[in-house]
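Asker: how does the following fold in three dimensions:
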Amino acid sequence: MDTSESSTEHPVEDPAPAGPPRRGRRRWAMDTRPLRRPAYRRLWASTVVTAVGSQLTAVAVPKQIYDITGSSAWVGYAGLAGLLPLVVFALWGGAVADSMDRRRLLLITNSGIAVTSVLFWLQAATGLDSVGVLMVLLAVQQAFFGLNAPARSASVARLVPEHELAAANALGSTVMQTGLVAGPLLAGALIPVVGLPELYLIDALALCVAVGAVLRLPSLPPLAGTAARRAGVREIVAGFRYIALHKVLLLSFLADIVAMVLGMPRALFPQLAAETYAPYGEGLALGLLFAAIPVGAVAGGLFSGTFSRARRHGWMVIGAVVAWGVAVTGFGLSASLWIAVAFLAAAGVADMVSMVFRGAILLSAATDEMRGRMQGVFTVVVAGGPRLADVLHGTAGSAFGARTAVVGGGVLVVAVMLALAAAVPDLRRYRV
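Answerer: Got it, this is the predicted structure:
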């Protein structure tokens, strides 16, 4: 590994016996070596049960707001109400995760999210019908999520050895992407059967299971020799300074910003479904467009054994972002719905590869005392990038047409990523 950019310590809390070498189909199927480690398996299992449950709430909140107001604008305002606390508390949560036992922080935040889910259920079950209450609960829930996400991601590096980080990220990302597909489908099927309040209750029960799994994790305090600190503004600023001084970290964030801000075309899906793909049926086209990227990402995760052992993590990120841009460009040029969906699915595969190796770089190229803050910034970038893309692509689609905006964004992704890779060699050189 490039020692100038990485931590020299990588303690693993939970060693596991070596398994037999992978042969045949097992070489390209998902690499499950991290699941041999009981502690990581518990953390991953808690993600499995909450991935779908959280999506039930993600569907229920906008549905309830629309039922109360009859206005899509209020649904949009709810998204903004959740974004600000997510950004603020993710940045602060990263500093908190670097200053206290991460297992304890996971217990506190998972419990807080569970309580808010119970409150969501109570307000729906009692017929309160208050948009203000929903907005407040959503803001509180996203604040707890912002505190939770950095600690959860940073903990992975203490539970698996460095050479398994990519595989561990593939396992976690695949579960989350599967939740993005299965959760909304399950919500759509359950609402007519059990009703809206019960979706919140199912999420709350899933979170209780997650709390039980986290209880069985080993203690994850700051490493010996790490100075105790407050989790304040100074520590948050120190995290940004650390990123600026480590070019491989900075470029890993820029790679995601380039791909998501310039190349995420989801804001144009309704327009494309109504105009370009209307002959296929607007509803069918819209559903397929929104599902294609997550389905491709899940497929990439299931076959992550084909790439998760790569050691040149920097080149894998560069190649994945360029592939994303090429696939988005192909999508924009496609007049056939099925070809368009295929290109979006390919973009989903590229996004999975990018997520796996960007996550591995953030965990391996930062010291343990900085990992929480790196994951806090990562959470903000992942949450904010697509929202900025919605504004950019929506504006460009109105001005130049949807397909032109998509193609232009895809071409820009390829050009900017290649220019960054050529101008700054640190990411190209980074390997484990």
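
Asker: for the rest of this, base every contact and every neighbour count on C-alpha atoms.
Answerer: OK.

Asker: which parts of the one helix or strand Leu43 maps to are buried?
Answerer: Leu43 belongs to helix 38-69 when assigned by DSSP states H and E. Judged by neighbour count (16 or more other Cα atoms under 10 Å), helix 38-69 contains these buried residues: 38-66.

Asker: likewise stretch 269-277?
Answerer: Using 16+ other Cα under 10 Å as the test for burial, stretch 269-277 gives 269-274, 276-277.

Asker: next: stretch 332-351.
Answerer: Under 16+ other Cα under 10 Å, the buried positions of stretch 332-351 are 332-334, 337-338, 340-351.

Asker: now stretch 244-259
Answerer: Within stretch 244-259, the residues scored as buried using 16+ other Cα under 10 Å are 246-253, 255-259.

Asker: now swap in stretch 80-94 and tell me
Answerer: For stretch 80-94, by 16+ other Cα under 10 Å, it's 81-94.

Asker: please generate a structure for the following sequence too, so the two can be compared:
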Amino acid sequence: MRSLLIDITPLRTSPAFRRFFIGRAVSGIGGQLTVLAVMYQVWEATHSPLWSGSVAIAELVPMLVVGLWGGSIADRADRRSILLATNVTQLVLALLLMTQALWLGTSASSLGPVLVLVALMAATGAVATPASLGLIPRLLPADQVAAGLALNRLGFQGAVLLGPALGGLVIGYAGLEIAYALDAASFAAGFLGVVGLPALAPVTRTGGGGVLDGLRFAATQPVVRGVLLVDLAATVLAMPVSLFPLVNEERFGGDPRTLGLFLTAIAVGGVAASLVSGSFTRRSRPGVITIGAAAVWGLALGLVGVVTSPWLCLALLAVAGAADSVSVVTRGTLVQLAVPDDLRGRTAAIEMIVGAGGPEVGNLRGGAVAQLTSGSFALVSGGIACLLALAAIGATSRPMLTFRTR
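Answerer: Down below sits the predicted model:
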């Protein structure tokens, strides 16, 4: 039974990973405080769903522009130094968000400064993320990388569950500026988690450090290419989030309490999968698990388009969330172990861009199909298309399926 539970060996055996994990988990909670604070501030300043949506654009565009460059930096420079610099930068940006909240509050004049600071925060994160994703294989032996990624995933999901709820209480009782101040303090914790790490310059230089080298590698290395295609099949073809309000209206009478449970159900499933991640991180064939988990994701979401019971719908969303967590961890394991150290930063940047852009395109696809047909048809057709695409990927990606971690 213990072999099914999350493997905490990396926390016990690696003090460096333990410090990094704690700092990252704390800063993740702080980041969610800011996500909610920005959402609240923009809405109160404009009462416009269009302006609320502009926050996502302010985050996505800098990440797409800076992401590949950030990956190239991670493959040329010391990753510990990159993370120290980005933590300090994010701390300063959080303090600037706090300052503008003190001076401008939720007035319309706060809109510009908030969006600019959010964009700068996203750009800084696009430099930090490739460096942090390439760090775990340097801190842990190969047979513990999957467990380390599962722990990181659990920390992220815990932040997503706890951060918004805590943020609502902080904003309600203490104000926006305190939420931003707590985020700044969380980046200080992240800095402390990084400062004790060893120097982490790239071990080898098997190629150039340019962006095009990373793109060429991702397109031609069969394991990495297969991983990216699985991610795109799951997100572009079956992403359900934009359909939730419509499905809630069609099936459940538009009750806002039901709508609020849709995303919660996915998150609960993800946390549950992380808590029993030993059941898949201890397996030696992550490629097979990746395809299988993505197929469960597509199947569960397709069935959401068929069922009429609210509770069964939520149960299927929880299954989808669990499958997504399994797939994220096993995809990350494949990328980290199949990529040379001097290409990990650029490959992680490409993975980050695919992971952010795929869901946006998928939500647009789902909304367009639903506009022409119905929410149910969009979900069912998306699930079927996802399964067909995964079958094609599995048939043409043998190196990914046969890849072994031990």
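
Asker: TM-score for this pair?
Answerer: The TM-score (TM-score structural alignment, normalised by the length of the second structure) is 0.96; 401 aligned residues with a Cα RMSD of 1.4 Å.

Asker: make a markdown table from the buried residues of stretch 269-277 of the first structure and add secondary structure to it.
Answerer: Below are those laid out as a markdown table (DSSP: H, G, I helix; E, B strand; the rest coil):
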| residue | secondary structure |
| --- | --- |
| Phe269 | helix |
| Pro270 | helix |
| Gln271 | helix |
| Leu272 | helix |
| Ala273 | helix |
| Ala274 | helix |
| Thr276 | coil |
| Tyr277 | coil |
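
Asker: would you mind giving those as CSV with distance to Ala423 of the first structure added?
Answerer: Shown next, in CSV, are those (distance: Cα to Cα, whole Å):
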residue, distance to Ala423 of the first structure
Phe269, 34
Pro270, 37
Gln271, 37
Leu272, 36
Ala273, 39
Ala274, 41
Thr276, 38
Tyr277, 40
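
Asker: OK, contacts around Leu186 of the first structure?
Answerer: The contact partners of Leu186 of the first structure, taken as Cα atoms under 8 Å, 6 or more residues apart in numbering, are Leu56.

Asker: secondary structure element holding the aligned residue in the second structure for it?
Answerer: The alignment partner of Leu186 of the first structure in the second structure, by TM-score structural alignment, is Leu166. Taking DSSP H and E as the criterion, Leu166 of the second structure maps to helix 145-173.

Asker: the inter-axis angle of that helix versus helix 15-46?
Answerer: Between helix 145-173 of the second structure and helix 15-46, the angle comes out at 40 degrees (axes from the mean of the first three to the mean of the last three Cα atoms, to 10 degrees).

Asker: average distance between helix 145-173 of the second structure and the first structure?
Answerer: Compared with the first structure after fitting, helix 145-173 of the second structure deviates on average by 1.3 Å (mean Cα distance after the TM-score superposition for the first structure).

Asker: buried sites along whichever helix or strand comes after that helix?
Answerer: As assigned by DSSP H and E, the chain's next helix or strand after helix 145-173 of the second structure is helix 176-195. Going by neighbour count (16+ other Cα under 10 Å), the buried part of helix 176-195 of the second structure is 176-195.

Asker: residue range for the helix holding Leu43 of the first structure in the second structure?
Answerer: Aligned by TM-score structural alignment, helix 38-69 of the first structure falls on residues 15-46 of the second structure.

Asker: superpose on the first structure and give me the mean offset of the matching stretch.
Answerer: Stretch 15-46 of the second structure, aligned to the first structure and superposed, deviates on average by 0.9 Å (mean Cα distance after the TM-score superposition for the first structure).

Asker: before we move on, the earlier item: just the buried residues of stretch 269-277 of the first structure now: which is nearest Ala399 of the first structure?
Answerer: Gln271 (12.7 Å; Cα to Cα).

Asker: which strands or helices does the strand or helix carrying Ser54 of the second structure pack on?
Answerer: Secondary-structure element containing Ser54 of the second structure, defined by DSSP H and E: helix 49-74. Using 3 or more Cα pairs under 8 Å, 6 or more residues apart in numbering; DSSP states H and E as the contact test, the elements touching helix 49-74 of the second structure are helix 15-46, helix 111-133, helix 211-220, helix 344-372.

Asker: contacting residues around the spatially most central residue of the first structure?
Answerer: Centroid-nearest residue in the first structure, with Cα atoms, centre = their mean: Val382, separated by 6.1 Å. The neighbourhood of Val382 of the first structure, defined by Cα under 8 Å, 6+ apart, consists of Asp256.

Asker: the second structure: which residue goes with that one?
Answerer: Aligned counterpart of Val382 of the first structure in the second structure: Gly355 (TM-score structural alignment).

Asker: one more: Ala90 of the first structure?
Answerer: Aligned partner of Ala90 of the first structure by TM-score structural alignment: Gly67.

Asker: do the same with Phe400 of the first structure
Answerer: That one, Phe400 of the first structure, aligns with Thr373 by TM-score structural alignment.

Asker: make a markdown table out of the helices and strands packed on helix 49-74 of the second structure and add distance to Leu151 of the second structure.
Answerer: Below are those laid out as a markdown table (distance: least, Cα to Cα, whole Å):
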| stretch | distance to Leu151 of the second structure |
| --- | --- |
| helix 15-46 | 8 |
| helix 111-133 | 13 |
| helix 211-220 | 26 |
| helix 344-372 | 18 |
